[in-house]
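J.: The following block contains a protein sequence and its predicted model.
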Amino acid sequence: MLKQSTIQLLRFPFSFFLMPVFWFALLFVKTIHWENVLQLFIIIHVLLYPASNAYNSYMDKDTESIGGVAKPMLPTKQLFYVSFIMDVLAVLWAFWLSTTVGIGICIYVCFSRLYSYRGIRLKKFPIIGFLTVVFNQGGLIFFTVYVAATGESIVTFPIMGAVISILLIGGFYPITQVYQHEADKADGVTTISMLLGVRGTFLFCMFMYMLAFLCMAYYFISIGAAYVFIVIQLFFLPVLVNFFYWLYCVWKDSAQANFKQTMRMNWIAAIFTNVAFIFILILQQFG
């Protein structure tokens, strides 16, 4: 029987925040193998991400609010075993889909462990930790989804899509750390957000998203699909309004960079980004 703390620390809702990269990768595939996509969706969002969350929580033993959880419970040994089993299932299932997909998922698991494991703990290094996250949750996941969706082991890979995914995660990741500076410092961790400061974190994320949008504009206009970029911008308007309002509040009072406001920003961004990419995907495949 799973303990309540184990279920909580798997943090399934957090998978929703990372889901846009999955849908975005599908926008680059003309003929999608939907059976593969459905299986990989479960592998990534039901097994892989929750297992990574669980292992990170097991190592950190957080007492302050973390991504998606206001009051985390203390982890037990069961959490470690559950995360291990979920990782094994994710890797085996991924290899069953294809060798390339399996390798991609295996690489993700390895770096996830290196990121959190107390003996190595890449997360305590601001630049290395940042690059580990954005390249894995951005570029690697994009590549893995693209390969699975095409149904081929070796494909002509759209590098611009991976670059945009990396930039999108680069704009999302630091903002999730902005309220955790004290807790991270006490744990011996220096995050990219701590390095940038509260205001610097907002400016950095704004810069990363600006680069992502510029790359989107260049790519979709160059292939004669400017409408895709326009639709994305329309869906992003509520996200931008909320972001700049929050930025204004933080500029006046840094205490506004708290858990509640961060989660509000994450939910708004995830909802509208997911809906935008799914809407465009429907237009491309069924419109």
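T.: Arrived safely, thanks for sending.
J.: make it CA atoms for all contacts and neighbour counts henceforth
T.: Noted.
J.: Just the helices from the stretch 101-250 of the chain, written as ranges.
T.: For the stretch 101-250 of the chain, the helices defined by DSSP state H, counting those that start in this stretch cover 126-133, 141-150, 159-172, 181-186, 192-222, 226-252.
J.: what's the most buried one of those helices?
T.: Ranked by mean neighbour count under mean count of other Cα atoms under 10 Å, these are led by helix 141-150, which reaches a mean of 25.
J.: now for that helix, which elements pack on it?
T.: In terms of contacts (3 or more Cα pairs under 8 Å, 6 or more residues apart in numbering; DSSP states H and E), helix 141-150 is packed against helix 20-26, helix 34-42, helix 99-116, helix 159-172.
J.: For the last one, give me every contacting residue.
T.: Residues lying outside helix 159-172 but in contact with it, judged by Cα atoms under 8 Å, 6 or more residues apart in numbering, are 21, 24-25, 28, 130, 133-135, 137-140, 142-143, 204-209, 211-213, 215-216, 219.
J.: next one: the first one
T.: Outside of helix 20-26, the residues within contact range by Cα under 8 Å, 6+ apart are 32, 41, 137-138, 141-143, 145-146, 149, 161, 165, 270, 273-274, 277-278, 281.
J.: if we go to 7 Å?
T.: 138, 142, 145-146, 161, 165, 270, 273-274, 277-278 (Cα atoms under 7 Å, 6 or more residues apart in numbering).
J.: Likewise for stretch 137-148?
T.: For stretch 137-148, contacts defined as Cα under 7 Å, 6+ apart pick out 21-22, 25-26, 29, 36-37, 101, 104, 153, 155, 162-163, 165-166, 169.
J.: could you redo the last one with a cut-off of 8 Å?
T.: By Cα under 8 Å, 6+ apart, the list of residues contacting stretch 137-148 from outside reads 18, 21-22, 24-26, 28-29, 33, 36-37, 40, 97-98, 100-101, 104-105, 108, 153-155, 157, 161-163, 165-169.
J.: Check it against this one:
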Amino acid sequence: MFKKSSWEHLRIPFSYYLMPVFWFALSSATDVPIVNIIAVGVILHLFLYPSSNGYNSYFDKDEKSIGGLKNPKKVTIGLYYLSLVFFGIALIGALFINGIFFSMVLLYGLISMAYSHPSIRLKKYPYLSWLTAGVFQGAFTFAMCVIGFVDGSFSLLLEWKLLLPALITTLLLLGSYPLTQVYQHEEDKKRGDITLSLKLGIKGTFYFSAIWFLISGITFIWYFTHIDAQWAIWWFLGSTAPLVIYFYIWFTLILKDPKKYANHTMAMRMNKISSSVLNFFFIYYYFAQ
């Protein structure tokens, strides 16, 4: 039942691109048991995210490049069931951590299903899907990680020292999310999915993302100043410099020839650089505090 193509559509390596939020949440929590760090990391990156990838791939039925797969194979019903198996494993694992973490994993999974399921399909609503992805892959995931790390309650998330960095992660996602759609305009239009990037156009997507990257960068600097960790500002700026340079180069190429350079290869390279520099910074920040 579970063909090789179904396992490929889970896109487990793609979880690396979502890992910065995990490390930022860890660096914001205190006295986290090593077993919780490992458990939360495994549940999210090896089961929950792949489940979401597979489920959405099944209903999208993409014929051209998608995140993590340049040439996706035709999906089968086995992918649908495999994604549900992975979701079930994530939920069972979450139960062993605490009830609130389980509830948050469940909600994340259901929202991700609503993103592509034809009866709801949040993906076809440009601004709603943009906000949903930004909030749930950003602030909500940050909060979910913290709850899993420290076995706390929802009241913990109302503390400014955790609420603020959680919101900052959403700002960063609001900038990067439209770029993940920039090479899929033709296929999205064919399915009737008016994504935010399709609505903005290729050049408009880059202007839009540039504004949100600038806002999130300024907010990060303000945050580190606010918590009296000015030393982290220079590490943040130095670590993200390759990302800024690549985005600038890509943006310049887009202005010259949008159709030629708004492609899967350039977008995935952006994802790799972004996730790598942010993972490096947040891991360093965690150990350096």
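T.: Here it is on my side, so go on. A quick note: this is a predicted structure, and the numbers were derived from the prediction, not measured.
J.: what's the TM-score here?
T.: Once the chains are laid over each other, their TM-score by TM-score structural alignment, normalised by the length of structure 1 reads 0.96; 284 aligned residues with a Cα RMSD of 1.2 Å.
J.: Please identify the deepest-packed of the helices and strands packed on helix 141-150 of structure 1.
T.: Most buried of these by mean neighbour count (mean count of other Cα under 10 Å) is helix 20-26; its value is a mean of 25.
J.: What's the average distance for that one when superposed on structure 2?
T.: Average distance, helix 20-26 of structure 1 versus aligned residues of structure 2 after superposition (mean Cα distance after the TM-score superposition for structure 1): 0.8 Å.
J.: Where does that helix end up in structure 2?
T.: Mapped onto structure 2 with TM-score structural alignment as the criterion, helix 20-26 of structure 1 occupies residues 20-26.
J.: hmm, back to that, would you list the helices and strands packed on helix 141-150 of structure 1 in TSV and tack on distance to Cys249 of structure 1?
T.: Shown next, in TSV, are these (distance: least, Cα to Cα, whole Å):
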stretch	distance to Cys249 of structure 1
helix 20-26	27
helix 34-42	37
helix 99-116	32
helix 159-172	19
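J.: Could you report the distance from the aligned partner of Gly175 of structure 2 in structure 1 to Asp60 of structure 1?
T.: Under the alignment defined by TM-score structural alignment, Gly175 of structure 2 is paired with Gly171 of structure 1. Separation of Gly171 of structure 1 from Asp60 of structure 1 (Cα to Cα, to the nearest Å): 24 Å.
J.: again, but for Val109 of structure 1
T.: Distance check for Val109 of structure 1 against Asp60 of structure 1: by Cα to Cα, it reads 17 Å.
J.: Likewise for Leu9 of structure 1?
T.: 11 Å.
J.: Please pull up the equivalent of Phe130 of structure 1 in structure 2.
T.: By TM-score structural alignment, Phe130 of structure 1 lines up with Trp130.
J.: so who does its match touch?
T.: Contact analysis of Trp130 of structure 2 by Cα under 8 Å, 6+ apart lists 174, 177-178, 196.
J.: cool, Lys30 of structure 1 as well?
T.: Gln285.
J.: Asn258 of structure 1 now?
T.: Applying Cα under 8 Å, 6+ apart, the residues near Asn258 of structure 1 are 178-179.
J.: swap the cut-off to 10 Å and go again
T.: Under the criterion of Cα atoms under 10 Å, 6 or more residues apart in numbering, the contact partners of Asn258 of structure 1 comprise 65, 176-180, 250.
J.: Save those residues as TSV, and put in distance to Gln256 of structure 1 too.
T.: TSV is the format used below for the contacts of Asn258 of structure 1 (distance: Cα to Cα, whole Å):
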residue	distance to Gln256 of structure 1
Ser65	15
Thr176	13
Gln177	13
Val178	10
Tyr179	9
Gln180	13
Val250	5
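J.: neighbour-wise, which of these leads?
T.: Val178 (25 neighbours; other Cα atoms under 10 Å).
J.: Ser102 of structure 1 and Trp96 touch, don't they?
T.: I think there's a mix-up here, since residue 102 of structure 1 is Gly and not Ser. Yes: applying Cα atoms under 10 Å, one finds Gly102 of structure 1 in contact with Trp96, separated by 7.4 Å.
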